[in-house]
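J.: Below is the sequence, then the predicted model.
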Amino acid sequence: MPYINIKVTDTHVTKTQKRLLIEGATALVVTILNKKPETTHVIIDEVPLENWGVNGSPSLNTKK
């Protein structure tokens, strides 16, 4: 049973984009790992931008 966890910032991610991420991630494990889509679980965690950092620093853009 594949479990895929996608983390994104909580800024401007639409329901359509989330659906496409879930469909795309599922398609990858089906195609590459020969897993069954009905047993593939995809979780999207939306992380507040102020809790996100890159290159050793907190994100500079904390406006929503």
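T.: Structure's in. What do you need? Residues are numbered from 1 along each chain as shown.

J.: Could you use CA atoms for every contact and neighbour count after this?
T.: Noted.

J.: Gln17 versus Glu38, what's the distance?
T.: 20 Å (CA to CA, to the nearest Å).

J.: Please apply the same query to Val47.
T.: Using CA to CA, one gets 16 Å for the distance from Val47 to Gln17.

J.: quick one, what contacts the nearest residue to Thr9 once chain neighbours are set aside?
T.: Using CA to CA, 6 or more residues apart in numbering and skipping residues adjacent in sequence, the residue nearest Thr9 is Val47, 4.7 Å away. Shown in contact with Val47 (CA atoms under 8 Å, 6 or more residues apart in numbering): 7-10.

J.: now swap in Pro37 and tell me
T.: Per CA under 8 Å, 6+ apart, neighbours of Pro37: 26-27, 30.

J.: Which of these has the largest number of neighbours?
T.: Neighbour count (other CA atoms under 10 Å) singles out Thr26 as the most crowded of those, with 22 neighbours.

J.: try it against this one:
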Amino acid sequence: MPYINVKITDEGVSNEQKQAIIRGCTELMVKVLNKNPATTFVVIEEVSTDNWGIGFDQVTELRKRASQT
């Protein structure tokens, strides 16, 4: 019974994209580990870019800097 936790930033991911993530993760478990899709759980957590850091910076600040260049 796989449990897959996907964490992404909360930057406008559509419902269709989330469905594709769930489908893709489940298909991977079926293909690689021969798991039953009926008992494969996928949870998507959306994290604020203020709460996601890369290196020394918040993703919010990194996005601001990138848009200024």
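T.: Great, that's in hand. Computed from a predicted structure; not experimentally measured.

J.: hang on, the earlier thing: distance of the residue nearest to Thr9 of the first structure from Thr26 of the first structure?
T.: As judged by CA to CA, Val47 of the first structure and Thr26 of the first structure stand 21 Å apart.

J.: Also Lys15 of the first structure?
T.: Following CA to CA, the distance that separates Lys15 of the first structure from Thr26 of the first structure is 16 Å.

J.: Glu38 of the first structure now?
T.: Taking CA to CA as the measure, Glu38 of the first structure and Thr26 of the first structure are separated by 9 Å.

J.: again, but for Asn55 of the first structure
T.: As judged by CA to CA, Asn55 of the first structure and Thr26 of the first structure stand 29 Å apart.

J.: tell me the helices in the first structure, going along the chain?
T.: For the first structure, the helices defined by DSSP state H occupy 15-33.

J.: For it, which segments are assigned as strands?
T.: Secondary structure of the first structure (DSSP state E): strands at 3-9, 41-47, 53-54, 57-58.

J.: contacting residues around the last one?
T.: Here strand 57-58 of the first structure makes contact (CA under 8 Å, 6+ apart) with 50-52.

J.: so who does Asp10 of the first structure touch?
T.: Neighbour list for Asp10 of the first structure: 46-49 [criterion: CA under 8 Å, 6+ apart].

J.: change it to 6 Å
T.: Contacts here follow CA atoms under 6 Å, 6 or more residues apart in numbering; on that basis Asp10 of the first structure touches 46-48.

J.: Closest to Thr62 of the first structure out of the residues you listed?
T.: Thr62 of the first structure lies nearest to Pro48 out of the contacts of Asp10 of the first structure, by CA to CA, at 8.6 Å.
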